[in-house]
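Peer 1: here are the coordinates; sequence isn't available:
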């Protein structure tokens, strides 16, 4: 099968790495790819916002499956346009992608289907939103309704922080803001595959959103992750499937919107069970990197089964090992940062035991690998425990020569603490 992978980040490098091992694959293309992806796929300079150009390329190259990595083309309806041209694609339609494209849509769906989530109110009017903030108990969570690259959420401890977050949402003109109650608990990332009827649990992970050690600093797209998430016991996995994921897919189907693809539920594990924070309609980044390291079955086979509606005949197996990824970012991220600095030592670091280095924001120039984004590398390792995976990942980080980059040094701290308690 000839496959086109759309995207250019660390998630897409991890997907390319997994797809390249499939016995079903005959050739892998990536649009546009990055310096790492281009080592295992044929990168093509396609504008992923130009759906007609994507369709033409797929016809010319006899592409058997398109795998859409990022959320923006999904929300823009690329799967719909490919389907109209008779081209198979892994990912939800525009209507189904509203689960990520509009937080207000998701909250309304949750209310209709009785899915446990934070109490909320949605506003298209700034003054009404401000009045709600003035009366609501603190802390309070303010979310931009649409896509925000993982950074459109403010957990406000003070009233002025919440007001500033509301102002930021409306600063660019007409908008929608969702204001939620603050949930107490531990966050986890839960993934499932859905073919519109059958839903299979994929795996669990936990990520670290804050920029600096100790969960300090601004929110980012993610500074590291590990899998499995120890907080997600078998009972919690089943509760999440029964109370959240399956009812969501059923509610969409009742609206005539079959959900096909991967569904990523951001959860808060509260005293009374799991509650939905938000949905993403694609693999998380950097969670995808640790999931691909642990996946035992063939990714391309699973994706094809999802698209073809035969997940009821499919199962998913995992390596018992844990996996952990450390994001190396350009100094200044998630604020202003410089690009173009050279990264050395990648071959040496990538040769370390149990380690894979996924490129997130890189480009190759005159044989050199240069930083080309905010999040630049995902140094990922497997190990018999989260602690061992972390030790291997940071050993590889220390072999990379990139003074212009930084990373957190405490990825996986909750899981490592649990492991230590279990041995005590």
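Peer 2: Looks like it arrived, so ask away. None of the values given here were measured: they were computed from a predicted structure.
Peer 1: Only C-alpha atoms from now on, for both contacts and neighbour counts.
Peer 2: Fine.
Peer 1: mind listing what residue 41 touches?
Peer 2: Residues near residue 41 by Cα atoms under 8 Å, 6 or more residues apart in numbering: 16, 20, 27, 28, 29, 30.
Peer 1: hmm, 6 Å instead?
Peer 2: Residues counted as contacts of residue 41 (Cα atoms under 6 Å, 6 or more residues apart in numbering) are 28, 29.
Peer 1: so where do the helices sit in the stretch 1-150 of the chain?
Peer 2: Under the criterion DSSP state H, counting those that start in this stretch, the stretch 1-150 of the chain carries helices at the ranges 10-19, 51-60, 71-75, 78-84, 98-101, 103-113, 126-135.
Peer 1: now for the first one, which elements pack on it?
Peer 2: For helix 10-19, the helices and strands in contact under the criterion 3 or more Cα pairs under 6 Å, 6 or more residues apart in numbering; DSSP states H and E are strand 355-359.
Peer 1: try 7 Å
Peer 2: In terms of contacts (3 or more Cα pairs under 7 Å, 6 or more residues apart in numbering; DSSP states H and E), helix 10-19 is packed against helix 287-294, helix 299-308, strand 355-359.
Peer 1: The shortest one too?
Peer 2: Of the remaining helices and strands, those touching helix 98-101 by 3+ Cα pairs under 7 Å, 6+ apart are helix 103-113, strand 273-280.
Peer 1: which residues make contact with the shortest one from outside it?
Peer 2: Applying Cα atoms under 7 Å, 6 or more residues apart in numbering, the external contacts of strand 273-280 come out as 99, 100, 116, 117, 240, 263, 264, 265, 266, 267, 268, 269.
Peer 1: Just want the angle from that strand to helix 103-113.
Peer 2: Interaxial angle, strand 273-280 versus helix 103-113 (axes from the mean of the first three to the mean of the last three Cα atoms, to 10 degrees): 140 degrees.
Peer 1: Correct me if wrong: residue 396 contacts residue 352.
Peer 2: Yes. Using Cα atoms under 7 Å, residue 396 is in contact with residue 352, at 6.4 Å.
Peer 1: what about the two, which has more around it?
Peer 2: residue 396 (26 against 15; other Cα atoms under 10 Å).
Peer 1: Quick check: which element contains that one?
Peer 2: Using DSSP states H and E, the element containing residue 396 is helix 386-397.
Peer 1: And the contacts of that helix?
Peer 2: By Cα under 7 Å, 6+ apart, helix 386-397 touches 322-326, 349-350, 352, 355, 379-383, 415-416.
Peer 1: Any idea which residue is closest to the centre of this protein?
Peer 2: Nearest to the mean C-alpha position of the chain, by Cα atoms, centre = their mean, lies residue 284 at 1.2 Å.
Peer 1: Second structure follows, compare the two:
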């Protein structure tokens, strides 16, 4: 069949790489794609928010399955539009995607249906939000309600920091209309982890737990980013924790949405913190994580197309996911200045030598200039390696990273450090 993949980052490169392994795939198209994806798919220059144009393309090219990568097309109703055109599409509807698109909506569902999460309150008025912070004290967490490219969250260690965050989000409009509402949450102590799952709106099939590294510098220092690297499996998510999260978080939220009249199909991402009282939800995402996808999918032995079709057709209960008994590590190579303003257009060398090290370089923010691959985003590449255990995967991935060069390249040297500390 012909498949259409929506998106153009590292997550989509990893999805394309896995989709192409299926014997079901005849032709893969990607909108808009990137230079790395171009070796796997035909890249098409369309706007990912133009539902009408995407629908016309899918009908004209006999697309049998569309896979939506980023959150924006989901909250923009792309799945609803394709469903109305009788096109198969993997991803949640606009209503279901509110689980990511509105933190206040997600919190409302969690509180109503007893899904373990931080205590919180939502405010449309900055003065009321500040009064609440002064009453609660710090540390405390301030979140923009809407989509903010993974950057609309401030973990404030002082009341002053929290108030500054409210001012930045609500009054300075650092994230535009995403900050019309803020959610103030209690600070939870513990180790973070991500557990993604496939779901058809009834059955939930969890993937292998991963752990992201959000801070820009080693030892979790510096500002938050979209993610500087990840590894799987994350040992903090024991079999007992995984079973508890599947039962009390993933299955419960899918059932809750169904009770609200919403059938959630696609990938459901639970961002967790493992506290002394047990796992609690930090946030939900309505799609594959980035860079979690880059370590989870290389460990999946099952045919991804078959799994996605089962989600769309509400027969996921018939599928058994098969996983490699291995470990995967991804190190993100970022541009100079990221997560602030960064340079673009710097030539990248050494990509041809990564494969020789047994690793994969997933393109996240690259472009083409005069026939050369150049930097074109904050997170430029995600280098991933798979091995029999975390230690071997770490050694393998950093050997591959050492082959790549571009001006101002920055990356963390301690990806998977918590796994080592735990061992």
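Peer 2: That came in fine, so what should we check first? Since we're looking at a predicted model, the values are computed, not measured.
Peer 1: What is the burial count for the residue nearest to residue 82 of the second structure when sequence neighbours are not counted?
Peer 2: Nearest non-adjacent residue to residue 82 of the second structure, counting by Cα to Cα, 6 or more residues apart in numbering: residue 55, 6.3 Å away. The tally of other residues near residue 55 of the second structure (other Cα under 10 Å) stands at 18.
Peer 1: and residue 276 of the first structure, what pairs with it in the second structure?
Peer 2: Alignment note (TM-score structural alignment): residue 276 of the first structure maps to residue 281 of the second structure.
Peer 1: ok, so what distance separates its match from residue 394 of the second structure?
Peer 2: 28 Å (Cα to Cα, to the nearest Å).
Peer 1: Which one of these two is surrounded by more residues?
Peer 2: Set residue 281 of the second structure next to residue 394 and count neighbours by other Cα under 10 Å: residue 394 wins out with 26 against 22.
Peer 1: What's the more buried one aligned with over in the first structure?
Peer 2: Taking TM-score structural alignment, residue 394 of the second structure has residue 390 as its aligned residue in the first structure.
Peer 1: For residue 357 of the first structure, list the residues it contacts.
Peer 2: 350, 377, 378, 379, 380.
Peer 1: circling back to that earlier point, quick one: the helices and strands packed on helix 10-19 of the first structure as a markdown table, columns for distance to residue 250 of the first structure too.
Peer 2: What follows is these, written out as a markdown table (distance: least, Cα to Cα, whole Å):
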| stretch | distance to residue 250 of the first structure |
| --- | --- |
| helix 287-294 | 25 |
| helix 299-308 | 16 |
| strand 355-359 | 35 |
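Peer 1: So which of these is nearest residue 67 of the first structure?
Peer 2: Within these, the stretch nearest residue 67 of the first structure is helix 299-308; the backing value is 8.4 Å (Cα to Cα).
Peer 1: tell me, that closest one lands on which residues of the second structure?
Peer 2: Alignment note (TM-score structural alignment): helix 299-308 of the first structure is matched to residues 304-313 of the second structure.
Peer 1: now what about the matching stretch, what contacts it?
Peer 2: 18, 19, 22, 88, 89, 90, 199, 200, 265, 266, 316, 319.
Peer 1: tally of neighbours for the closest residue to the fourth one other than its chain neighbours?
Peer 2: It refers to residue 88 of the second structure. Spatially, and ignoring its direct neighbours in sequence, residue 88 of the second structure is nearest to residue 65 (5.0 Å; Cα to Cα, 6+ apart). Using other Cα under 10 Å, residue 65 of the second structure is surrounded by 22 other residues.
Peer 1: Same question for residue 23 of the second structure.
Peer 2: Counted by other Cα under 10 Å, the residues lying close to residue 23 of the second structure total 10.
Peer 1: Equivalent analysis for the one 5 residues further on, please.
Peer 2: The burial count assigned to residue 28 of the second structure is 20, neighbours taken as other Cα under 10 Å.
Peer 1: pretty sure it is touching residue 12, no?
Peer 2: No. Under the criterion of Cα under 7 Å, residue 28 of the second structure is not in contact with residue 12, lying 12.0 Å apart.
Peer 1: Among the contacts of stretch 304-313 of the second structure, the buried ones, what's the ChimeraX command?
Peer 2: Selecting only the buried entries of the contacts of stretch 304-313 of the second structure in ChimeraX, with 16 or more other Cα atoms under 10 Å as the criterion:
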select :18,19,88,89,90,199,200,265,266,316
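Peer 1: Quick check: the match of residue 394 of the second structure vs residue 252 of the first structure, distance?
Peer 2: To residue 252 of the first structure, residue 390 of the first structure is 39 Å away according to Cα to Cα.
Peer 1: what does residue 305 of the first structure give?
Peer 2: 20 Å.
Peer 1: same question, residue 267 of the first structure
Peer 2: Separation of residue 267 of the first structure from residue 252 of the first structure (Cα to Cα) stands at 19 Å.
Peer 1: Of the contacts of helix 386-397 of the first structure, keep whichever come out buried.
Peer 2: The neighbour-count test (16+ other Cα under 10 Å) marks 322-326, 349-350, 355, 379-383, 415-416 as buried among the contacts of helix 386-397 of the first structure.
Peer 1: Please narrow those to those residing in helices.
Peer 2: Among those, the ones falling in helices (DSSP state H) are 349, 350, 415, 416.
Peer 1: so of the helices and strands packed on helix 98-101 of the first structure, which one's packed in deepest?
Peer 2: Stretch with highest mean neighbour count among those: strand 273-280 (a mean of 21; mean count of other Cα atoms under 10 Å).
Peer 1: Comparing that strand with the second structure, how large is the average distance?
Peer 2: Strand 273-280 of the first structure differs from its equivalent in the second structure by a mean of 0.5 Å after superposition (mean Cα distance after the TM-score superposition for the first structure).
Peer 1: quick one: that strand to chain centroid distance?
Peer 2: 14 Å (Cα atoms, centre = their mean, to the nearest Å).
Peer 1: Next: stretch 52-60 of the second structure.
Peer 2: Distance, centroid of stretch 52-60 of the second structure to centroid of chain: 26 Å (Cα atoms, centre = their mean).
Peer 1: that older thread, tell me which of the contacts of residue 357 of the first structure persist in the second structure.
Peer 2: Retained in the second structure by both residues aligned by TM-score structural alignment, their matches' Cα atoms under 7 Å are the following of those: 377, 378, 379, 380.
Peer 1: what about the aligned partner of residue 182 of the second structure in the first structure, how many residues close to it?
Peer 2: Aligned counterpart of residue 182 of the second structure in the first structure: residue 177 (TM-score structural alignment). Counted with other Cα under 10 Å, residues neighbouring residue 177 of the first structure total 26.
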